[in-house]
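Visitor: build me a model from this:
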Amino acid sequence: MLQLSDLRERLQACVRQAGALALSYYEKPVQVISKTHGFATEADHAVEQFLIHELQVLVPEAATYAEESGQTGDSMHGYCWVIDPIDGTTNFARGIPYFCISVALTLDGHPVVGVIYQPVLKELFYAESGYGAWLNGMRIAKRSPRLGRKVVVVWPGKSVQHEATLRYFGAAALDCAYLAAGKLDELEFGRVAWWDIAAGILLLEEAGVAVSVTQRTYKGQTVYRVVAGGS
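Guide: Next up, the predicted model:
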């Protein structure tokens, strides 16, 4: 039987290596590849292939569900790696340092391990079901209510609180990580993919943040609405 604790160090090391690979392309001319919904870069594909190979070594029985290469195996039964090689591709391609690598391990469709890594700042967020949420080896304290004005990350730009200061950064996984760490107060995503949020949802839950996730179909694709914040 797979022991999640056995994965901690090796998984984090793997994602750090993926971050180093991403940085080898960063702020350099990169090939842009068009796809049905948006675009990717050669860095997205290189990082994803690296992760798929390394993660299959860690948990050989796991399926994979990755943004660029799609699904192999059964993602809803047993273990599955959910991979967003570069969340915030537009930022990455333009040299804006707000992007991350997001990896989750799900069991029967539910995240049990999540890693979000911001390689520019070397911020590694880790969450494990029942083990808590962590940033660079330090446990993230459970959230408590804040006083004063709130900062809300809203996708796709629709205000949910008139008294709030609104921000839109363009990397949903990293938004989740920063909310978990207390750098943001609330967030709302109207239409995101599973690979955008799988690791982030677990990180938020383990940090004590209230999260609501609803699923729907949009243009033939399964998408998710996420509202999170508070304690």
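
Visitor: only C-alpha atoms from now on, for both contacts and neighbour counts.
Guide: Will do.

Visitor: list the helices and strands the strand or helix carrying Gln56 packs on?
Guide: According to DSSP states H and E, Gln56 maps onto helix 42-58. Secondary-structure packing of helix 42-58 (3 or more Cα pairs under 8 Å, 6 or more residues apart in numbering; DSSP states H and E): helix 8-23, strand 79-87.

Visitor: now, of those, which is deepest in the fold?
Guide: Greatest average neighbour count among the helices and strands packed on helix 42-58 goes to strand 79-87 (a mean of 28), per mean count of other Cα atoms under 10 Å.

Visitor: following it, which helix or strand shows up next?
Guide: helix 89-93.

Visitor: just the residues contacting that following helix, thanks.
Guide: Helix 89-93 is contacted from outside by 26-27, 30, 40-41, 44, 86, 97-99, 170, using Cα atoms under 8 Å, 6 or more residues apart in numbering.

Visitor: okay, the residues you listed in a markdown table with distance to Phe125 next?
Guide: A markdown table is the format used below for the contacts of helix 89-93 (distance: Cα to Cα, whole Å):
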| residue | distance to Phe125 |
| --- | --- |
| Tyr26 | 21 |
| Glu27 | 24 |
| Val30 | 27 |
| Ala40 | 24 |
| Thr41 | 24 |
| Asp44 | 20 |
| Ile86 | 15 |
| Pro97 | 17 |
| Tyr98 | 15 |
| Phe99 | 13 |
| Gly170 | 18 |
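
Visitor: another one to check against the first:
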Amino acid sequence: MNEITKYTPEVRHSPKSNTVSNNDFNFPNHFPFFWTKKNIEPISENLDYISKEVIKILHKAASMLTSAYTGEIIYDKSKVTPIQLFTTEVDFKIEDFLKRELTVKFPQIGFIAEEEQSSKKEKKIQKKQKLYWIIDPVDGTFNFANKIPLFAISIALWEGNKPIFAAVSLPMQGDLLYAVKGKGAYLNTKLIDKNQQMNAKPYVVYAHIGSQEEKMKLYKYLLTKDAFPRFLGSGVYQTSMVCLRRVEFAVFIKTAIWDIAATILIAEEAGLHAEFISEKPNLNNLKHITDYCHSVVIGQKETVIKVAQDIKKELSI
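Guide: Below is the predicted model of the structure:
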């Protein structure tokens, strides 16, 4: 029998209720980076079932997040890093909830998630894995913590180095975008029209993690495309707006895999294109998982190919 490495949280149920609330979890100081199982078989033929089950789980997570939004935000100072300025307890609660629910339904699939930390042992295990959930439990933590309603929950299923299913919740807007490889992208239950055009004037969003000099060069270039390039504080939210044709294109420089894992599939299934400035993600390379190393432009194909070429030249990437 194949073995699986996982962490199962302790759940405390209220004596007056059978439901699990936001405060019903005990968390360790360290999560294992990957839960794995050997010899995973392709499950592409089950994507319709997976889609339905994940959407149910995502709706529950969104409800937890909106409930927490109205309450007191508690920062987890022990998880501060130079790039991830801070996290909140909610980030970890949502991530643990998603892992627990997805593991119950799909125990054969491993995890890559933003709030986790890696170890040498787990790095070795990772190389044997073929299927991963790539999760960002709260993309836009700064917005969330400051009561700015622009944040998202992101779940993607990758087989090898390609996404085959993706779902994104925009909790405060009550919207859910999802896509199955080869079957189109949806906003809630409505198929997104691949031929839909933008009606508004050019609107560009961006995100950059790097030196101030690089940021200034990028912003200066983007000013040639839009008088007011925006940074909305959530890469997942930003790309969702591109998929819905509310934003012309999104630029990401040196971002993490969990910030783009779901939205690049949704964008492609919505008739758009992801043009990588950096190498394409490679989950066999741990650097591509743990480092902020992905640079990509997402939008209409003709536009983003040209923009990607320009940015590569401007920033010498």
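
Visitor: which of the helices and strands packed on helix 42-58 of the first structure sits closest to Ala193 of the first structure?
Guide: Ranking those by distance to Ala193 of the first structure, with Cα to Cα as the measure, places strand 79-87 first at 9.7 Å.

Visitor: circling back: out of the helices and strands packed on helix 42-58 of the first structure, nearest to Gly230 of the first structure?
Guide: Among these, strand 79-87 comes nearest to Gly230 of the first structure, with 24.3 Å by Cα to Cα.

Visitor: picking that back up, what angle separates the helix holding Gln56 of the first structure from helix 8-23?
Guide: Angle, helix 42-58 of the first structure to helix 8-23, by axes from the mean of the first three to the mean of the last three Cα atoms, to 10 degrees: 160 degrees.

Visitor: residues in the second structure matched by helix 42-58 of the first structure, start to end?
Guide: On the second structure, the counterpart of helix 42-58 of the first structure by TM-score structural alignment is residues 89-105.

Visitor: kindly reformat the helices and strands packed on helix 42-58 of the first structure as CSV containing distance to Tyr65 of the first structure.
Guide: Converted to CSV, these look like this (distance: least, Cα to Cα, whole Å):
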stretch, distance to Tyr65 of the first structure
helix 8-23, 16
strand 79-87, 5
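
Visitor: so which strand or helix has the residue nearest the centre of the first structure?
Guide: With the centre of the first structure defined as its mean C-alpha position, the nearest residue by Cα atoms, centre = their mean is Ala173, 3.3 Å away. Ala173 of the first structure is part of helix 172-180, with elements assigned from DSSP H and E.

Visitor: for that helix, name the packing helices and strands.
Guide: Counting contacts by 3+ Cα pairs under 8 Å, 6+ apart, the secondary-structure elements packed against helix 172-180 of the first structure are strand 79-87, strand 100-107, strand 110-118, strand 186-192, helix 194-206.

Visitor: returning to what we had before: which of the contacts of helix 89-93 of the first structure are buried, as a PyMOL select command?
Guide: In PyMOL, this line selects whichever of the contacts of helix 89-93 of the first structure come out buried by 16 or more other Cα atoms under 10 Å:
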select buried, resi 26+40+41+44+86+97+98+99+170
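
Visitor: just give me the closest of the contacts of helix 89-93 of the first structure to Lys183 of the first structure.
Guide: Distances from Lys183 of the first structure to the contacts of helix 89-93 of the first structure, taken by Cα to Cα, are shortest for Tyr98, at 14.1 Å.

Visitor: contacting residues for the equivalent of the closest one over in the second structure?
Guide: Aligned against the second structure by TM-score structural alignment, Tyr98 of the first structure finds its counterpart in Leu150. Applying Cα under 8 Å, 6+ apart, one finds that Leu150 of the second structure lies in contact with 140, 143-144, 170, 172, 232-234, 237.

Visitor: sorry, back to before: which residues touch the helix holding Gln56 of the first structure?
Guide: Under the contact criterion Cα under 8 Å, 6+ apart, helix 42-58 of the first structure has outside partners 7, 10-11, 14-15, 18-19, 21-22, 25, 30-33, 62, 64, 66, 68, 81, 83-86, 89.

Visitor: that one: what's the following helix or strand?
Guide: Note on helix 42-58 of the first structure: by DSSP H and E, the next helix or strand toward the C-terminus is strand 63-66.

Visitor: thinking again about what came up before, for the contacts of helix 89-93 of the first structure, which two are the farthest from each other?
Guide: Greatest spatial distance in these: Val30 and Gly170, 19.2 Å, computed using Cα to Cα.

Visitor: and for the nearest residue to Pro156 of the first structure once chain neighbours are set aside, the neighbour number?
Guide: Among residues not flanking Pro156 of the first structure along the chain, Gly190 sits closest, at 6.2 Å (Cα to Cα, 6 or more residues apart in numbering). Neighbour count of Gly190 of the first structure, defined by other Cα atoms under 10 Å: 15.
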